[in-house]
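**Student:** This is a predicted model, with the sequence first.
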Amino acid sequence: MKPLRAEIPPEHAAIRRVIESIPQGRVSSYGEIAARAGLPGRARLVGRVLGDAGAEAALPWQRVLRSDGRIAFPPGTRAFRAQVRLLAGEGVLVRNGRVDLALHGWERDLDSQLWGPGVAAAPAN
């Protein structure tokens, strides 16, 4: 007999973990999430995972935007308005369907986070 719930593929689980990690008041792009999940170039998979997750997954979907900071839903739709409302509740300003990523982006420069000043170098072998 087949289980009622299929196992989540490891790639999908990795994407979910990254989305769950986006702090309140911050946003990230589909592509950034894919890269953080170890799946560079798989931005569309992030969208698919969000679409398939359903409400029971309780993912902070509102924090996921296009690479230019735009909301992916068509302006004026119920989903668009819900995303704007949820982001506003977190202190994220949406202007003309776009979020200022320089202001609200989540650790936008991963290289500087990993290799920038103040990061201790790994000991030499």
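**Tutor:** Yep, that arrived.
**Student:** rest of the way, CA atoms for contacts and neighbours
**Tutor:** Will do.
**Student:** Do I have it right that residue 25 meets residue 101?
**Tutor:** No. In this structure residue 25 lies outside contact range of residue 101 using Cα atoms under 8 Å: 11.3 Å.
**Student:** Against that first model, consider the following:
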Amino acid sequence: MKRILDEALIYEILSVVEEIPEGKVATYGQIARLIGREKNARLVGKVLSMSEFYGSYPCHRVVSHNGRLAPGWAEQKYLLEEEEVPMKDDAHVDLALCRWDC
């Protein structure tokens, strides 16, 4: 039986995001694997898009599998630069240098 998106799952995802250290980033897929749902990277993205309703979490530290920043969220780049996360270009972090090793 499939697990539905419930508050327990939402907080499970957000608790992993909360553990990402300053200056590091994780990918949506990496978070999905950490909660035992390796094929649900998009679900992680959906939860993060709603995170403001559940508290304050460092969602800016989550990027796509290739380091791409979230489209339409200009503040993400600024927040990552404030933490001195290395960028490849205007839209990608350098995952080789800043991926969270968990």
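**Tutor:** Looks like it arrived, so ask away. These numbers were taken from a predicted model, which means no experiment stands behind them.
**Student:** Map residue 15 of the first structure across to the second structure for me.
**Tutor:** In the second structure, the residue matched to residue 15 of the first structure (TM-score structural alignment) is residue 13.
**Student:** Now do that match against residue 100 of the second structure, distance only.
**Tutor:** 15 Å (Cα to Cα, to the nearest Å).
**Student:** Of the two, which one has the most company?
**Tutor:** A direct count of neighbours by other Cα atoms under 10 Å for residue 13 of the second structure and residue 100 places residue 13 higher, at 22 against 19.
**Student:** Check which helix or strand that one maps to.
**Tutor:** helix 7-19 (DSSP states H and E).
**Student:** Please work out how many residues are found near residue 69 of the first structure.
**Tutor:** With other Cα under 10 Å as criterion, residue 69 of the first structure counts 20.
**Student:** which residues touch the equivalent of it over in the second structure?
**Tutor:** Correspondence of residue 69 of the first structure to the second structure, assessed by TM-score structural alignment: residue 67. Contacts for residue 67 of the second structure (Cα atoms under 8 Å, 6 or more residues apart in numbering) come out as 27, 92, 93, 94, 95.
**Student:** Now intersect those with the strands, please.
**Tutor:** The members of those that map onto strands under DSSP state E are 27, 92, 93.
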